[in-house]
Every structure is written in structure tokens, then in C-alpha cells.
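>>> Have a look; sequence and predicted model below, questions after that.
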Amino acid sequence: MVLKTFGWSFAVTALGLVAAFLFGGWTAFGVVAILSILEISLSFDNAVVNAGILKKMNAFWQKIFLTIGILIAVFGMRLVFPVVIVAVTAQLGPIEAVDLALSDKDKYEALVTDAHPAIAAFGGMFLLMIFLDFIFEDRDIKWLGRLERPLAKLGKIDMLSVCIALIVLLITATVIATNALQHGGTTVDKSSTVLLSGVAGLITYMVVGGLSGFFEGKLEEEEEREHEAEEEAERTGKPRSAVALAGKAAFFMFLYLEVLDASFSFDGVIGAFAITNDIVLMALGLGIGAMYVRSLTVYLVRQGTLDDYVYLEHGAHYAIGALATILLVTIRFEINEVITGLIGIVLIGWSFWSSVRRNRALAAAEGKAQGSDEKTEVSSGV
């Protein structure tokens, strides 16, 4: 199971490290290894959240997620995205941006760093909406009950998540972005840029998430009526309508996953510049990390880990909230990527341990109940 799920990740790791060694020797080998670990640690929460969405898809769309999805994740976000940032901010053509990334690495790093406020605002708002929608939803299983129960009651207020997100964006634009951190430690007013990028992130979440939710709801309605319509579908020869609907639902959930992955990758791409400004090594290291995140997502789905450890999803969403906050704060203040990764690991580790304790408590309670039943039967027999 492990080899089947992580086989491609192992292969890409070997090829990537060999390529790094051939490209720049042992130094490049070490840099790529560090970047891979950085990406995995920063994106572990991404895998948990992705698994919660991916488990709703069939095997075909899971394969799409691992093939086309990984191409988008590795080549789109880890290679093309940094170049696009430079092209837009420096008003250069794509070819000129690539040439700059390869020939003048210091200038390339400066341009990407200067674009950080816009990136952080977009990704921060997208992730913040994911977190807010999660904590305001009334769930049967609650991890931090004293916190989640009152939040679930507040969640009954329409558009509360959007209102809070807009308030956070306004505060970020008017307070934090007025002294946005730039390359070299200088500051500049980026209020309008942050405001525009944040609104774009909010709109992206609402559009993609709304479409995904709409088609997912349609799919659930169709599944509820499936047993009634099955005979009629066979008789009329029209079973394809349900398949098409499932395809639309899966497509928009896939699209949602890709945008979600893009938002998670923002901090990884920016953080990579703290280790290297070589675009080749960056693409290799982050690409290897992205492969493991993808494989880990599928592993969690196929093993049913989220069903066994019910608080993992909670921990991942709290990590998302922390990451969204960190992204917005980094518009003005520099925060070490190690701190970002540790926060996510601690929250997920805590939720995992809480899940283990819950499972043990349930098993103990079930054992006591069975023992009580056996004693009752023995007493009745006597």
C-alpha cells in the first residue's frame, strides 16, 4: 500500500536529488533536500484538508488529482508561478522573466520579495475564508468543544464569515500594509495593493467554493434518489445524466483543490527564497515536496485515516487559520518559515493525539459494556 501510493514520490525524489547533484554538486543536493522537507512540513495540513475533499471523489478523479493535478502543482505553482510574479511586477515578458531568473538571481529574488504583499493578501484571505467557514459550521464531532460550540451558534448568522474576512482585510490594508516589508528591509505603503489582492482572494474562494458546493449538493440529491431512479434509468437507457452530474461535481471539487493548493504553496514559494534564489533548485525541492503532499493526501483517503482519527481535520483547519494569520502579518513583519511549519505540525500532532485518546476511551467504554452484558447473561443463566 505504501509503495503503491508513494512509489512515484520516491522515484521523483531520487531523480530530483540526482539532478541537483549533477547541477551543483553536494551543495545543491543539500539545498534540494532541505527545500523538500520545508515544503512537506509547511503543507502537511494541506494534505489533511485535501483528503477530506478527495474522499468524496471516485478513483478516476483521484488519479486525475495525482497526474494532471501534480503537473499544475509542481510546474504551475513551484516553477511558473514565481516567474509570473516577476513578469507582472517588473512588467516583463515571460521569456525575459525566465532569463532574469537564470541570469540575475539577486534581482529576481528582490522582485519576488517585493510582490509578497499582494501574494500574502490573496492567499491569506482565501485560507482565512476556509478556516472561518469551518469553525462556524455546526458539526456533530467537536474537538475544542468550549470554543467550537459558541462559534457554531454564531455561524447561524448569514454571511458572518465574509463580514469578518472583510474586517480583517480592512485592518490589514490600513494598519499592516502601510509599512509593508520590502526587499532589503525597506518599507513602503502597499494598502491599495493588499486591499485589491485580498478582495480577489475572497472572490476566488466564493466563486470556486460556491460552484463546488453547488454541484456537490446536486450530486448528493441525485444519490438519494438513485435507488428510485435506477430501474427507470436502465429501462430508458439514460444512466449518463448521473455520471455527467458526478463529473461536474468532481471537476469543481478538483478546481477547488487546485486553488487551495495554490494558496498553501504561497508561503512555501516565498519561504524558499530564504534558502536559495536559484530557480532550478527551488523547482526541484518544492516539486519533490509537492509530490509527497499529493501522495499523503491519497494515502489518508485510502486508509480511511480521517474516519479513524476524527480530530485531524479540525487540527488542519486550525493550522490553516494560523497560516492565514501569518501570511497577513508577514506583509509587514518577517516571520521565520520554521515557526510557520512548527505551528502546523503542533496543531495537527495535538489533534492526532486527541483522536487517539478518544479512540482509546471509546474502546474502553465498549469493553466495559460488553463485560457488563456478559455478567448479565451469566447471572440470568444461574
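Received, thanks. Residues are numbered from 1 along each chain as shown.

>>> For the rest of this, base every contact and every neighbour count on C-alpha atoms.
Fine.

>>> Hmm, residue 317 is touching residue 49, no?
Yes: here residue 317 lies in contact with residue 49, judged by Cα atoms under 8 Å, at a distance of 7.2 Å.

>>> how near is residue 331 to residue 262?
Taking Cα to Cα, to the nearest Å as the measure, residue 331 falls 18 Å from residue 262.

>>> next one: residue 313
Distance from residue 313 to residue 262, counting by Cα to Cα: 19 Å.

>>> The two - which one has more neighbours?
For residue 313 versus residue 262, the count of surrounding residues by other Cα atoms under 10 Å is larger for residue 313: 24 against 19.

>>> Surely the more buried one touches residue 50?
No: under the criterion of Cα under 8 Å, residue 313 makes no contact with residue 50, lying 9.6 Å away.

>>> What is the burial count for residue 147?
Per other Cα under 10 Å, the neighbour tally for residue 147 reads 11.

>>> can you check residue 267 too?
Other residues within reach of residue 267 by the criterion other Cα under 10 Å amount to 26.

>>> residues in contact with it?
Under the criterion of Cα atoms under 8 Å, 6 or more residues apart in numbering, the contact partners of residue 267 comprise 42, 120, 327, 337.

>>> Any figure for the gap between it and residue 24?
Spatial separation of residue 267 from residue 24 under the definition Cα to Cα is 25 Å.

>>> same question, residue 210
In this structure, residue 210 and residue 24 are separated by 46 Å, where distance is defined by Cα to Cα.

>>> what do you get for residue 180?
Spatial separation of residue 180 from residue 24 under the definition Cα to Cα is 35 Å.

>>> Looking at the two, which is more packed in?
Remark: of residue 180 and residue 24, residue 180 carries more neighbours, 24 against 13, as counted by other Cα under 10 Å.

>>> Chain neighbours aside, what residue packs nearest to the more buried one?
Computed as Cα to Cα, 6 or more residues apart in numbering, the closest residue to residue 180 that is not its neighbour in sequence is residue 332, at 4.3 Å.

>>> now the one you found, what's its secondary structure?
The three-state label given to residue 332 by DSSP: H, G, I helix; E, B strand; the rest coil is coil.

>>> right, and it touches residue 177 too?
Yes: shown here, residue 332 and residue 177 form a contact pair, counting by Cα under 8 Å, at 6.3 Å.

>>> between these two, who's got more neighbours?
Per other Cα under 10 Å, whichever of residue 332 and residue 177 has more neighbours is residue 177, with 29 against 24.

>>> was I right about that one contacting residue 196?
No: shown here, residue 177 and residue 196 do not form a contact pair, counting by Cα under 8 Å, at 11.9 Å.

>>> center of the chain - which residue?
Centrality entry for the chain: nearest residue to the mean C-alpha point is residue 46, 3.1 Å, by Cα atoms, centre = their mean.

>>> so which strand or helix has that one?
Element membership for residue 46 (DSSP states H and E) is helix 2-54.

>>> by contact count, what packs against that helix?
Counting contacts by 3 or more Cα pairs under 8 Å, 6 or more residues apart in numbering; DSSP states H and E, helix 2-54 is packed against helix 240-272, helix 279-303, helix 305-308, helix 312-329, helix 337-381.

>>> one more structure, for comparison:
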Amino acid sequence: MVTRIFGLSIVVTIVSLVVAFLYGGLTALALCAILGILEVSLSFDNAVINATILNRMSEFWQRIFLTIGVVIAVFGMRLVFPLAIVWVTAGLDPVKAFDLALNPPADDAAYFPDGSPSYETLLTDAHPSIAAFGGMFLAMLFLNFVFEEREDTWLSWLEKPLAKAGKLDMLSVVIAGLGLVLAGEFLAADDDRSTVLISGLLGIIVYIAVDGLGSMFHTEEFEEGSSGPSEAVKATGKAAFFLFLYLEVLDASFSFDGVIGAFAITSDPIIIALGLGLIGAMFVRSITVYLVRQGTLSEYRYLEHGAFWAIGALAFILIVSIKFHVPELVTGLIGVAFIGAAFITSILANRRDDADSDKAPVSVS
């Protein structure tokens, strides 16, 4: 099972490293490997959330996401997205933007008569708006989770009061909106304030739209059925399509920090595509498949909770990064810490349940 799931990722990794070596020698090979490790460490919580949502989708739509969705993640977010930012912010056509990324000139005057900065700087300058959009989208995802009542709680001392507070309708929107206003006021530079506010508002709107449409069509399918929702019911049709869109936007939000962080290592889009896209995205796909096929989320009850708390931390980091630089290592370690703590407490909870079942008296008929 493990070999079959991770086999393709291992092959893609080897091929990517060989291509990187042929492209730029040992330096390119090392950079590609570092970026692959960076992406996997930053995106483990992404894989857990992907698996949670995929469990709600039919097998057909699971395959769609794990094939077409991965292609979008590899080429869309890790290659086209950085170039698109440069197209928009610098007013370059796609060919010149790609040429500038591959061959950054000593003097940018060839493309920018007024002496505007390079490709890497342009992408970095766009970070406040990217961070605002991604931070607000992830914040909505996290807030809707913690404000929802559920049978199992992980950090019960905190999750139970938050669930009670969540009975106030639209509280997640109120909190996210307040956070956006504070970010625009205290974190955004004067020149970026309007951009940050608009980008953050778009992040909230996109979340509400995609999540709402998915829920609406899922509910309609249950109403048309005979027995209503159950664990056996999987989203199909329009409901699954909107869950697919939801996953794509979610993956994009998770990818922001990795793509921006990659430019601290290299600005070469080919190396970024090989390291983040092929190696990183393929391993995230394999981890997602493993979690779904093995039923890991049901076996380790708090793993989903840990992933959502990691999302909350990532949303906070993205918003803070509008003004302050947060090292990618810190972002990755926080996510791993939440997932690891949830995994360990799940094991301990399972052992307690087993011990309690062994102590339970056996009834004699």
C-alpha cells in the first residue's frame, strides 16, 4: 500500500532532481531538494485538510482532484501564479516576464525605463495583498471550524467555549472582518492599505461564496435523496464540483507562503517549479491519498483538529507578515508542532479507550 501510494512521488522526485542537475548542475540540484523539503514541511497540514474534504467526495471526484487538481497546483500556483503577479504589477507581457525571471539583467532598464525593481522584488512587493487574501481565506476556514459544535474536542478548555460563542450567527465573518480592519490600520503601509483591505475582503468573499455554494448543492442532493446525509453519502455533481473549487482555492492559500518563501532561496522559476511543484506537490498528494485510503483521520481523532489549529496559526502568520518577515522555518515548525501534538494525543486517547474497554465488566446472560 505505502509503496504504491508513494511510488510515483519517489519517481517524480528522482526525475526532478536529475532535470535540475542537467539544468544548473549541483547548485540547482541542491536548491531543488531544499525547496521540495520546504514545501512538504509547510504543507503537511494542507494534506490533512485535503483528506478531510476528499472524504466527503465521490471516488470519481477524488480522482479528478488528485489528477487535474494536482496539475493546477503544480503549474498554476508554482509557476504561472508568480509570473502572473509580475504581469499585473509591472505591466509586462507574459513572454518578457518569463524571460526576466530566467535571465534577470544587471540593469532592469531593458524592461523598466524608470528603473523599477527586478522580478523577485516585484513578487515580494506584491506580498501584502497576497498575504491579506490568503490570510483571510484561511482565517474564515479556521474560525468556522472552531465556532462549530462537535462531539469530539481536542483543546476542550478552549474549543468548547468557542463552540458556544459560535451560536452567534456570522461570528466568523465579524471576527475576520475586524482582524482585516486592524491589519489594514496597524500592519499595512500607507501605500498598501487599500490594496490589503480589498484583497482581504476578496479572501472572505471567495470563502463564503465557494463554501456556501458547495453546502447549498450538497443539501439539495440530500433533499432529493431518500434517506438524508450519512457517512456513506458522498458529494457528487455540482456539490462535488464546488468542493473541488474549494480545495483548489484552499491549496492556493496554503501555497502563498511557500511560493514567496522560495524566493528567499532562488528566483529561478524552473527550479521553483521542480522543487515546490513537482516534488512538493506530488508528496502532498501522496500523503493526502494515504490519509484517505488508510482511514487515518478516523483512527487518529484529533488529527483534523491539529490541522485546523495549524491553519489558524498560518492565517495569523500571513496577516502578520504584511509588515513583519516571518521565517519559513517558523511557519513550517508551527504546523508540524500542531499536527504532531494532535497525533500523539490521539494515540494516548485510543490507549485510554482500549484500557477502559478492557476494564468494563462482561455481562453474563
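Good, I have the coordinates. As the structure is a prediction and not an experimental result, all values here were calculated from the model.

>>> so what number do they get for TM-score?
With the length set by TM-score structural alignment, normalised by the length of structure 2, the two chains reach a TM-score of 0.92; 350 aligned residues with a Cα RMSD of 1.8 Å.

>>> So what's the gap between stretch 173-188 of structure 2 and the chain middle?
From the chain centre to the centre of stretch 173-188 of structure 2 is a distance of 21 Å (Cα atoms, centre = their mean, to the nearest Å).

>>> what does that stretch correspond to over in structure 1?
Alignment of stretch 173-188 of structure 2 against structure 1: residues 162-177, by TM-score structural alignment.

>>> what does that stretch contact?
Looking at what lies outside stretch 162-177 of structure 1 - Cα under 8 Å, 6+ apart - the contacts are 117, 121, 125, 128-129, 189-192, 194-195, 198, 328-329, 331-332.

>>> and with 10 Å instead?
Under the contact criterion Cα atoms under 10 Å, 6 or more residues apart in numbering, stretch 162-177 of structure 1 has outside partners 117-118, 121, 124-126, 128-129, 132-133, 160-161, 178-180, 187-199, 202, 206, 325, 328-333.

>>> Need the residues touching each of residue 332 and residue 177 of structure 1.
Taking Cα under 10 Å, 6+ apart as the criterion, residue 332 of structure 1 and residue 177 both touch 117, 187, 188, 189, 190.

>>> what about the second one, distance to residue 171 of structure 1?
Distance check for residue 187 of structure 1 against residue 171 of structure 1: by Cα to Cα, it reads 18 Å.

>>> Ok, residue 227 of structure 1 next?
The separation that residue 227 of structure 1 has from residue 171 of structure 1, given Cα to Cα, amounts to 52 Å.

>>> just to revisit the earlier point, now the angle from the helix holding residue 46 of structure 1 to helix 240-272?
Orientation note: helix 2-54 of structure 1 sits at an angle of 100 degrees relative to helix 240-272 (axes from the mean of the first three to the mean of the last three Cα atoms, to 10 degrees).

>>> Who are the contact partners of the corresponding residue of structure 2 for residue 331 of structure 1?
Under the alignment (TM-score structural alignment), residue 331 of structure 1 pairs with residue 322 of structure 2. Counting by Cα under 10 Å, 6+ apart, residue 322 of structure 2 makes contact with 126-132, 135, 183-184, 186-189, 192, 196.

>>> what does residue 6 of structure 2 give?
Residues counted as contacts of residue 6 of structure 2 (Cα under 10 Å, 6+ apart) are 282, 283, 284, 285, 286, 287, 289, 290.

>>> Same question for residue 54 of structure 1.
Contacts were defined as Cα under 10 Å, 6+ apart; by that measure residue 54 of structure 1 touches 47-48, 61-62, 65, 250, 253-254, 257, 297-298, 300-302.

>>> ok, the closest residue to residue 222 of structure 1 other than its chain neighbours - how many residues close by?
In space, residue 222 of structure 1 comes closest to residue 242 once its chain neighbours are excluded; the distance is 7.0 Å by Cα to Cα, 6+ apart. Other residues near residue 242 of structure 1 come to 16 when the count uses other Cα under 10 Å.

>>> Contact partners for residue 242 of structure 1?
Under the criterion of Cα under 10 Å, 6+ apart, the contact partners of residue 242 of structure 1 comprise 218, 219, 222, 223, 226, 233, 248.

>>> Could you do residue 276 of structure 2 as well?
32-40, 73-75, 77-79, 255, 258-259, 262, 270, 282.

>>> What does it correspond to in structure 1?
Matched to structure 1 by TM-score structural alignment, residue 276 of structure 2 sits across from residue 286.

>>> Likewise for residue 221 of structure 2?
Under the alignment (TM-score structural alignment), residue 221 of structure 2 pairs with residue 219 of structure 1.

>>> neighbours around its match, how many?
As a burial measure, the neighbour count of residue 219 of structure 1 was computed by other Cα under 10 Å and equals 20.

>>> Quick check: it vs residue 191 of structure 1, distance?
Summarising the geometry, the distance separating residue 219 of structure 1 from residue 191 of structure 1, computed by Cα to Cα, is 42 Å.

>>> And residue 346 of structure 1, by the same measure?
Counting by Cα to Cα, the separation of residue 346 of structure 1 from residue 191 of structure 1 is 33 Å.

>>> Just want to know which of the two has more residues nearby.
Legend: neighbour count by other Cα under 10 Å for residue 346 of structure 1 and residue 191, higher for residue 191 (21 against 13).

>>> list the contacts for the residue in structure 2 that residue 56 of structure 1 lines up against?
Alignment of residue 56 of structure 1 against structure 2 is given by TM-score structural alignment, with residue 56 as its counterpart. Residue 56 of structure 2 makes contacts with 62, 218, 231, 232, 233, 234, 235, 236, 239, 240, 243, as judged by Cα under 10 Å, 6+ apart.

>>> Among those residues, name the buried ones.
Among those, those buried by neighbour count (16 or more other Cα atoms under 10 Å) are 62, 218, 233, 234, 235, 236, 239, 240, 243.

>>> can you tell me which residues contact the fourth one?
In this case it means residue 234 of structure 2. Contacts for residue 234 of structure 2 were tallied using Cα under 10 Å, 6+ apart; they are 54, 55, 56, 57, 58, 59, 61, 218, 221, 240.

>>> Just the buried positions in stretch 80-89 of structure 2, please.
Of the residues in stretch 80-89 of structure 2, those scored as buried under the neighbour-count criterion (16+ other Cα under 10 Å) are 80, 81, 82, 83, 84, 85, 86, 87.

>>> can you check stretch 142-159 of structure 2 too?
Of all the residues in stretch 142-159 of structure 2, those buried under the rule 16+ other Cα under 10 Å are 142, 143, 144, 145, 146, 147, 149, 153, 154, 159.
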